[in-house]
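Student: Let me see the structure of the following:
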Amino acid sequence: MRTIEECRGALDQLSENLAQANGDLRSAAALDRSLSCRITDLDVTFVGRLAQSRIQDVTTLPGPPPERAQIRLTMASDDLVALVEGRLNFARAWGSGRVKLEAGLRDLLRLRSLL
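Tutor: Predicted coordinates:
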């Protein structure tokens, strides 16, 4: 199990990765949507905004998110870090249920190129 600080660092790294992306990846990340990332084993939720190809205004809240974000991720802390470090394939983790992604159909279609 990772710490809240390690998870926050992984989200910061993910934000940097999105900001440095080019072409279709950058276009897919150019959404303006509310975002939550629930870390089940730490019982915390990171909430923020995906805007300008970055994850912005991230705050940490205890427990489940108080409001439903437009893009919602749920996973264990080890899986978040492994995804960002490239040791865990998102599509496989999503398909097996290790990672949950919930969003509107249009957002899912745009986000698929990030997977």
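Student: Please make it C-alpha for all contacts and neighbour counts, starting now.
Tutor: Will do.
Student: separation between Ser113 and Val58?
Tutor: 23 Å (CA to CA, to the nearest Å).
Student: Same question for Trp94.
Tutor: Taken as CA to CA, the span from Trp94 to Val58 is 23 Å.
Student: before we go on, could you also do this sequence so I can check it against the first one:
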Amino acid sequence: MATVDECRAALLKLADRLGSSAANGAREKLDFDRTLACRITDLDVAFHGRLNNGEITGLTDGDDPRAKIKLTSSSDDLVALVNGQLNVMSAWTSGRIKIDAGVMDLLKLRKLL
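Tutor: Have a look, this model is predicted:
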């Protein structure tokens, strides 16, 4: 099981990667602004922030029950997902991760993930 610090580092790594993509012209693919929350089931912790123009900003500890995009996973699956060791679509369809978002947001997120 990954630790809370490893999960936080994975989310910060994802934020950095998205920031780099946005800086390199991918920003137009993700032209939306949504609150997001990431819940880690086996550690009983959560993180939240904002996905804005292809970047994750304001990432902090704690849950946001009103977040428009919610990702739920185990700690190991989150780390594997961010490190490219776990395919998002197969993890989602097999139930290893849960993404709760509107249909249009899911279509936009597909470009990101």
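Student: about what we covered before: please say which of Trp94 and Val58 of the first structure ends up with more neighbours.
Tutor: Per other CA atoms under 10 Å, whichever of Trp94 of the first structure and Val58 has more neighbours is Val58, with 18 against 15.
Student: what's the helix or strand for that one?
Tutor: strand 54-62 (DSSP states H and E).
Student: now Leu83 of the first structure
Tutor: Using DSSP H and E, Leu83 of the first structure sits within helix 77-85.
Student: Tell me the mean distance between that helix and the second structure once they are aligned.
Tutor: Aligned to the second structure and superposed, helix 77-85 of the first structure gives a mean residue distance of 0.5 Å (mean CA distance after the TM-score superposition for the first structure).
Student: Only the buried residues of whatever helix or strand comes next after that helix, if you could.
Tutor: Remark: after helix 77-85 of the first structure, the chain's next helix or strand is helix 90-96, criterion DSSP H and E. For helix 90-96 of the first structure, the neighbour count (16 or more other CA atoms under 10 Å) marks Phe90 as buried.
Student: give me the stretch of the second structure that the following helix or strand past helix 90-96 of the first structure matches.
Tutor: Once helix 90-96 of the first structure ends, the next helix or strand along the chain (criterion: DSSP H and E) is strand 100-103. With TM-score structural alignment applied, strand 100-103 of the first structure matches the range 98-101 in the second structure.
Student: Stretch 77-88 of the first structure too?
Tutor: Using TM-score structural alignment, stretch 77-88 of the first structure pairs with 75-86 in the second structure.
Student: Buried residues, the helix holding Leu83 of the first structure. List them.
Tutor: The neighbour-count check on helix 77-85 of the first structure (16+ other CA under 10 Å) flags 77-81, 83-84 as buried.
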